[in-house]
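**Student:** Return atomic coordinates for the entry below.
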Amino acid sequence: MTRAFIDFLAQSPSAFHAAETVAARLQAEGFSLDDDAHAPGGHLVVRDGAVVAWWVPEHARPRFRVVGSHTDSPGLMAKPDPDVVREGFRQVAVEVYGGPILASWFDRDLTFAGRVVTADRTEHLVNTGPVARVPNLAIHLYRGDMPEIDRQVHTQPILGVDRPLLELAAESAGIAADDIVAHELITADAQRGEVIGDVLAAGRLDNLTSVWASMEAMLAAKDDAEDILVLAAFNHEEVGSASTAGAGGPLLERVLNRVAAEFGEPAEIIADSIQVSADAAHAVHPNYPGKHDPTHHPLLNKGPVLKVNANQRYASNAATETEWILACRAAGVPHQTFVGNNAVPCGSTIGPISSTRLGLPTVDVGVPLLSMHSARELCGLEDMDYFVRALAAFYAGAR
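**Tutor:** Coordinates of the predicted model:
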């Protein structure tokens, strides 16, 4: 399982790659590419770096079991005119995407990945391989602590070759650079995930841990399912989800409404359904334990984390929390709980967004991570196995 997950990460350097990788795997398992299907079997739709897949059992009950996640990760996005030459170096003009730990992107071998669109409106996936680096300033040139990072001035990567980024992107896609009309290209750490004892160090664990686990869980549970199973991996969560491919957009709603219409009143069916919002959770940091709630300390390799927030930054409530805990028990999986320290800001997920839009009862859960939003994060190997098993039990409706 670990090797398969590391391969998945390597195949998914951008949201667009992640969505296509999920789609390819599900199609190999018999799912059809069809955004208006409600017949028994597996179906899926891919849109702008998002993928929604659903499995309709032969004698399906009119109830959805949804696992929602997101395909995007923080990074440095190439600007529309990315070519810059400064002090003899060819560089890439970038815009900060989401909330990366900027210092972690320095002195790493970076690929640019994503999509380019040509004049015939064809989309091409791009992964340049390691071509760029954001160099640190040598310690001899400053005194004291490292100067504050200027997001505009200090984050522009240098290219390792004297060629424009779009020329490298075109070469990756097998097209001419002049054919590119527009692009969405983001940095990714070019190093593969590596196992360090019983933890995994890799980029984009937030939130490809959840995308991969939900895919594996759906495939494991589908043949014995009674409810309609749905995988929804959205784009743009890291920047607020307000897009046609984000959780605030219409993608999941359209699928649920079309399928539910075959069974009855869609709004009633959706209200009687349940969603797991699967996103990375914070493991307690051993060097900064004071940043965590003193009575809730999620640890690596101790099971998936239930995320609770009284101010609705997470969508969990007592009823949906119970469903998740019962699924973990049925799978024989330990579980933990994250609650924020009152003095520390709390992040959020797709959970409150999609549950509010759809009226879909939701619980927020995830694999515990260290270094969340770093170019390279840490998760427990056992937690990935636990998470797949718990999500499969949720899909199966285990109690």
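**Student:** Every contact and neighbour count from this point should use C-alpha atoms.
**Tutor:** Noted.
**Student:** Enumerate the positions of the longest strand along the chain that are buried.
**Tutor:** Counting residues, the longest strand in the chain under DSSP state E turns out to be strand 75-86. The neighbour-count check on strand 75-86 (16 or more other CA atoms under 10 Å) flags 75-79, 82-84 as buried.
**Student:** nearest to residue 149, of those residues?
**Tutor:** residue 76 (13.9 Å; CA to CA).
**Student:** Could you tell me how many residues sit around the nearest residue to residue 85 once chain neighbours are set aside?
**Tutor:** Spatial nearest neighbour of residue 85, chain neighbours left out: residue 91 (5.8 Å); criterion: CA to CA, 6 or more residues apart in numbering. By other CA atoms under 10 Å, the residues close to residue 91 number 25.
**Student:** Report all helices and strands that the helix or strand hosting residue 91 contacts.
**Tutor:** If you go by DSSP states H and E, residue 91 is part of strand 89-97. When contacts are defined as 3 or more CA pairs under 8 Å, 6 or more residues apart in numbering; DSSP states H and E, strand 89-97 sits against strand 75-86, strand 158-159.
**Student:** to compare against the first, here's another:
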Amino acid sequence: MKNQAFNQSLLSFLHNSPTPFHAVDSMKATLLDKGFKELKEKDHWVIEEGGQYFVTRNASSIIAFTTPTLNFHSSGWRMIGGHTDSPCLKLKPNAHVVRSGYHQLGVEIYGGVLLHTWLDRDLSLAGRITLKLDSGERISRLIDFKDPIAVVPNLAIHLNRSANDGFSVNPQEEMLPILGLAKSELELQSVLMKQVRKQHPTLGGAEILDFELSLYDTQAPSLVGLHKEFICSARLDNLLSCFVGLDALLAAKESHQPALLICTDHEEVGSLSTSGANGPFLEDVLQRLSPNPEHFVQAINRSMLISADNSHGLHPNYSAKHDKLHAPMINSGAVIKVNSNQRYATNSETAGIYRDLAKQEGYEVQTFVVRSDMACGSTVGPIMAGGIGVPTIDIGLPTFGMHSIRELAGSEDAYGLSKVLARFINTPVLMSSEEE
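**Tutor:** Presented below is the predicted three-dimensional model:
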């Protein structure tokens, strides 16, 4: 029953988080409900022992943390890292296009999108709008159309006889969603302003200055399979890990170990931004918690980061794509991701710690190593490890269809990972400091 309640909350979070802005907004609401206090980066921070806090940057990245002690140099931090963004189609600044009698949207491809999966889907639009009020004040607000308002129709096989032999999609010419017939006039700014007033009726007069809007699939997340073995949803990479990390942090909030959940934006495009893992956000927060340089280094060396990002499960239709001895199965436990070229930050000590914690919780552990004749992806793990020097492990839940508009993961794996992460936060000593 606990697993069922967990999964229903997960599905709700996924459904209500069509963009990184909405994901962070959802996480903020949960944290506030659980008694966490919001901090603002521009303000002076007063951090108290026994406190629970969170801070956001760009409204698309969030760090939540607990402070059962302020002696971070002797306790270190238990850190869990993920990312809020997913590959998608984003509107270009001048997005309105009229072609062959249809209103369409010009889009930019964000991240490594599996483009063909976006064809023939009921698409909606969500994101952030920046406005200027009649008073002269500039503000930003989130919008979400929720209803399907666009579609990218496929080309009939009669006009593309070789389609089933494999075909490529031109992102500039062939991925423009159709909004409707061009028989009537359409002014995109007016459409967006109408949605702003619908969702924020108290704003009064306002002018749209700019926007960051993404298309998304309106089909709701669901449990599928004869025995509901799978979770099928958009944005499992990586909102699945964000939800699991948040659940673990809340479950372990009575721990005596200081803990942080770090969910950053822009991982799918390299993480180099003010709010990405390759930016200064995490280090800025940690240095405000431990401003003494020597104490900061001591704290980092008593800390550990678990970077949680989805892993490639063994696909029965494409089993040759895996190293046979490192082929994770869905619903068989989280996956330790290993790469000798440091595309993942795992080492023997951090892997050993995770294996032991999982065993204590009664969960299996799997391992993924990419085939030696294939390129390896990466995560926020090596970026954070290289940025602040924290011992790190890369883990993930086995997934099918990564970067598809709709991905597939196990309905048992996420709950198990949350239990292991909570034990990670609660464990006072992870590794002996003695060396031979």
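**Student:** With structure 2 overlaid, how far apart is the longest strand of structure 1 on average?
**Tutor:** Superposed on structure 2, strand 75-86 of structure 1 shows a mean distance of 0.6 Å to its aligned residues (mean CA distance after the TM-score superposition for structure 1).
**Student:** Now do that strand: everything it contacts.
**Tutor:** 90-100, 164-166, 182-188, 375 (CA atoms under 8 Å, 6 or more residues apart in numbering).
**Student:** Any idea which residue is closest to the centre of structure 2?
**Tutor:** Centroid-nearest residue in structure 2, with CA atoms, centre = their mean: residue 84, separated by 2.8 Å.
**Student:** Counterpart of that one over in structure 1?
**Tutor:** Structural correspondence for residue 84 of structure 2 with respect to structure 1 (TM-score structural alignment): residue 71.
**Student:** ok, its match to residue 325 of structure 1 distance?
**Tutor:** Residue 71 of structure 1 sits 25 Å away from residue 325 of structure 1, taking CA to CA, to the nearest Å as the criterion.
**Student:** again with residue 245 of structure 1
**Tutor:** Counting by CA to CA - residue 245 of structure 1 and residue 325 of structure 1 are separated by 30 Å.
**Student:** Same drill for the two, tell me which one is more crowded.
**Tutor:** Ranked by neighbour count (other CA under 10 Å), residue 245 of structure 1 and residue 325 place residue 245 first, with 23 against 19.
**Student:** Surely the more buried one touches residue 45?
**Tutor:** No. Between residue 245 of structure 1 and residue 45 there is no contact under CA atoms under 8 Å: 11.2 Å.
**Student:** Which residues are in contact with each of these two?
**Tutor:** Joint contacts of residue 245 of structure 1 and residue 45 (CA under 8 Å, 6+ apart) do not exist.
**Student:** mind listing the helices for the stretch 51-200 of structure 1?
**Tutor:** Counting by DSSP state H, counting those that start in this stretch, the stretch 51-200 of structure 1 has helices at residues 165-173.
**Student:** I meant to write the stretch 201-350 of structure 2 there.
**Tutor:** Using DSSP H, counting those that start in this stretch, helices in the stretch 201-350 of structure 2 cover 236-251, 281-289, 293-301, 348-361.
**Student:** So which of those is nearest residue 10 of structure 2?
**Tutor:** Among those, helix 236-251 comes nearest to residue 10 of structure 2, with 6.7 Å by CA to CA.
**Student:** ok, average deviation of the closest one from structure 1?
**Tutor:** Once the two models are superposed, helix 236-251 of structure 2 sits on average 0.3 Å from its counterpart in structure 1 (mean CA distance after the TM-score superposition for structure 1).
**Student:** Outside of that helix itself, list whatever touches it.
**Tutor:** Residues contacting helix 236-251 of structure 2 (CA under 8 Å, 6+ apart): 10, 13-14, 23, 27, 34, 80-86, 259-261, 263, 308-310, 396, 402-403, 407-409, 414-415, 417-419, 421-422, 425.
**Student:** Sort out which of those are buried, if you could.
**Tutor:** 10, 13-14, 23, 27, 80-86, 259-261, 263, 308-310, 396, 402-403, 407-409, 414-415, 417-419, 421-422, 425.
**Student:** and those, which of them are in strands?
**Tutor:** The strands in this structure, assigned by DSSP E, contain 80-83, 259-261, 263, 308, 396, 407-409 from those.
**Student:** Pick the one among those residues closest to residue 49 of structure 2.
**Tutor:** residue 259 (12.7 Å).
**Student:** excluding its backbone neighbours, what's nearest the closest one?
**Tutor:** In space, and not counting its chain neighbours, residue 259 of structure 2 is closest to residue 78: 4.5 Å by CA to CA, 6+ apart.
**Student:** neighbours of that neighbour, just the number please.
**Tutor:** A count of nearby residues for residue 78 of structure 2, using other CA under 10 Å, gives 27.
**Student:** Also residue 188 of structure 1?
**Tutor:** 30.
**Student:** now swap in residue 400 of structure 2 and tell me
**Tutor:** 19.
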